[in-house]
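[1] Quick one, fold the following:
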Amino acid sequence: MGWLSVMSLSGHRTPKAYLDAQFTWSNEEADNQVLRSSVVGRVYYAAVERVLTADGVRSVFAVICLFRYTPKAKDGYIFASKDMDETVGPYERRCPAAILDLLTPTDYEYAIGWRADCRANLAMAREKQRRPRPKEGDIVVLAEPVTFRDGASVTRFQATRAAFRRNLVYRSLETGSLYRFGLAGRDYQLNPAAKEEERDGQASLNSEKEPVMTDNPVDPLTVVEVALDDRANFLPKLFGSWYLRGEMAVYSFMEELCRDYRGGFWDFFEVSNGARFLAPKRFEPCDVYGWGNGFSGTLTPQAAGIVTTMFALSHLSFSPGAPRELAEGYERLYEYAMEHPEADLIFGAID
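    Sure thing, here's the model as predicted:
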């Protein structure tokens, strides 16, 4: 079915409570009851119990519902939803384990595959959470050396901060230079700074000291529009082998987030740190409404393009077999977004 829009939540305080009520009902044929539900991003997941009146047969299946909630919608339609069950093979596959554990066995092929993919995504998320992220002062040791534009090929860094930058940068313990790179897709180990100092017998690496800029400073990020002759290679570089799916995801997110978007030509952009994003070619700003987080704001077309590209990269990266370019592209674009003049609006929209 398509999207259904309403002008109120019928007295319920949250979209979750409203949807719980929608999927809890009784008639002459069966009784439906939501046993447990959860909202993940812009998606509602629920374990729904159904007991047939005729023979008392009980089953518990998953319901998945896309939704958007805009309390200050100009047209008055504050809530829109699109629901489906697991038997139709929904694309959204980030269902919490507590809901999956309640589901009864099923013979539906799509449902079996959907449950397996959700379990795989949960395992992947747990693995990512177990990997520690560097903090200021930490020592990062890469399994494979990274070669930079200055010709240096190094593996050991200290995470530190540079002036006018929100994200951490990395000072090479071999050259003393500052570098900027992402850890997504890299095998690395974190060592306490004190142990690294003791092992090397070098001077104390006090992370509170101002980092010394060398002849290889961290350059300001710059963005350029991709020339028409180079556009054919842009999408595969951004989305890997899923470039067609990624492009469609960007356009789909723009349709949902910017209500006055009616299609059109898009520009492609590349950033000096390797980030890439698409943006609609238009002069008027985009009124963006966040799904489920209550965000509402006016963004330039470029900022709106960054938001929709980040949505697409994040959304696809959780799918089984996702190309490594998705996670790497998200991390690089996140870094650029931190320095964008509309950073507060961008992160308000994707939060």
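[2] C-alpha from now on. contacts and neighbour counts both.
    Will do.
[3] which ones are touching the one residue sitting closest to the centre of the chain?
    Centroid check for the chain by Cα atoms, centre = their mean gives Ser314 as the closest residue, at 2.7 Å. Contacts for Ser314 (Cα atoms under 8 Å, 6 or more residues apart in numbering) come out as 326-327, 330.
[4] Tell me the spacing between Arg171 and Ala194.
    16 Å (Cα to Cα, to the nearest Å).
[5] More neighbours: which of the two?
    Arg171 (25 against 14; other Cα atoms under 10 Å).
[6] how many other residues sit next to the residue nearest to that one when sequence neighbours are not counted?
    Leaving aside its sequence neighbours, Arg171 sits nearest to Leu178 (Cα to Cα, 6 or more residues apart in numbering; 4.3 Å). Neighbours of Leu178 under the rule other Cα under 10 Å: 25.
[7] I have a second one here; can you model it like the first so I can compare?
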Amino acid sequence: MHYSHTQTAMNVEEIDRLSFLPYLFGEDFMIAELKVYSLARKHLPDYEDGFWHFVRLPQGGGYMMPTGDRYHMVNAEGWFDRTVSAEVAGIILTAQAINYRCLALKGCSDDEQIKLFLLREFQLWNFIESHPDSAAISAALE
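    Have a look, this model is predicted:
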């Protein structure tokens, strides 16, 4: 029998917002942040630019989450088309951005940055596995 323990994510407070993205994405934080926004515009037809929440995971790492309740998410390449919560959309978009940055940095001499992204990917997947909507998140990321 498989037991999963749901981890409680913590919203980053206003005072810590400026340090969160460098913590999450390292030196690559501006490019990675813009990638999340770009993916939101691509995969969330009803998304309008706006405020994003930053969420820190208890085991390290975190994700960005758009403001709102639910979003229709479409990824034609992955055959994903369904409505998800803002949290699930944020987790998916952050995971995609981390993966894109790993691929973009592959072959570069910045081993520390690649190691950080691999760690963040591992931490996020660890959280996804215990998330109540893990099946939808996994389906979107396949």
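[8] Superposed, what's their TM-score?
    TM-score for the superposed chains, counting by TM-score structural alignment, normalised by the length of the second structure: 0.90, backed by 136 aligned residues with a Cα RMSD of 1.6 Å.
[9] what's downstream of the helix of greatest length in the first structure, the next helix or strand?
    Longest helix in the first structure, counting residues (DSSP state H): helix 109-130. Using DSSP states H and E, the helix or strand that directly follows helix 109-130 of the first structure along the chain is strand 139-147.
[10] now the contacts of Ser314 of the first structure as a markdown table including neighbour count?
    Listed next are those as a markdown table, based on neighbours: other Cα atoms under 10 Å:
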| residue | neighbour count |
| --- | --- |
| Leu326 | 26 |
| Ala327 | 22 |
| Tyr330 | 25 |
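[11] State the span of the second structure onto which the longest helix of the first structure is aligned.
    Per TM-score structural alignment, helix 109-130 of the first structure has no counterpart in the second structure.
[12] Show me what that helix is packed up against.
    helix 97-100 (3 or more Cα pairs under 8 Å, 6 or more residues apart in numbering; DSSP states H and E).
[13] tally of neighbours for Lys82 of the first structure?
    16.
[14] where's it relative to Val63 of the first structure, distance?
    Distance from Lys82 of the first structure to Val63 of the first structure, by Cα to Cα: 11 Å.
[15] which residues of the second structure fall in helices?
    Going by DSSP H, the second structure shows helices at 17-25, 29-43, 86-105, 111-130, 134-141.
[16] deepest of those helices, which one?
    Highest mean neighbour count among these (mean count of other Cα atoms under 10 Å): helix 86-105, with a mean of 21.
[17] so how far is that helix off the chain centroid?
    Relative to its parent chain, helix 86-105 of the second structure has a centroid offset of 4 Å by Cα atoms, centre = their mean, to the nearest Å.
[18] likewise stretch 289-303 of the first structure?
    15 Å.
[19] In that stretch, which residues are buried?
    Going by neighbour count (16 or more other Cα atoms under 10 Å), the buried part of stretch 289-303 of the first structure is 289-293, 295-296, 299-303.
[20] The counterpart of the residue nearest to the centre of the first structure in the second structure and Arg70 of the second structure, how far apart?
    Taking TM-score structural alignment, Ser314 of the first structure has Asn99 as its aligned residue in the second structure. Distance, Asn99 of the second structure to Arg70 of the second structure, using Cα to Cα: 24 Å.
[21] Next: Ala86 of the second structure.
    5 Å.
[22] go on, Ala97 of the second structure?
    From Ala97 of the second structure over to Arg70 of the second structure (counting by Cα to Cα), the distance is 20 Å.
[23] Likewise for His131 of the second structure?
    Counting by Cα to Cα, the gap from His131 of the second structure to Arg70 of the second structure is 17 Å.
[24] per the alignment, Ala194 of the first structure corresponds to what in the second structure?
    Checking with TM-score structural alignment, Ala194 of the first structure has no match.
[25] if you skip the residues just before and after it, what's nearest to Ala139 of the second structure?
    Phe80 (7.0 Å).
[26] Mind telling me what that neighbour corresponds to in the first structure?
    Using TM-score structural alignment, Phe80 of the second structure sits opposite Phe295 in the first structure.
[27] And Met64 of the second structure, by the same measure?
    Using TM-score structural alignment, Met64 of the second structure sits opposite Leu278 in the first structure.
[28] try Tyr23 of the second structure
    In the first structure, Tyr23 of the second structure lines up with Lys237, judged by TM-score structural alignment.
[29] Now which residue in the second structure aligns to Leu333 of the first structure?
    In the second structure, Leu333 of the first structure lands on Leu124 (TM-score structural alignment).
[30] repeat for Gly246 of the first structure
    Aligned partner of Gly246 of the first structure by TM-score structural alignment: Ala32.
[31] dump the residue contacts of that match.
    25, 97-98, 101.
[32] Tell me the one among those nearest to Met10 of the second structure.
    Closest approach between the contacts of Ala32 of the second structure and Met10 of the second structure, by Cα to Cα: Phe25, at 17.4 Å.
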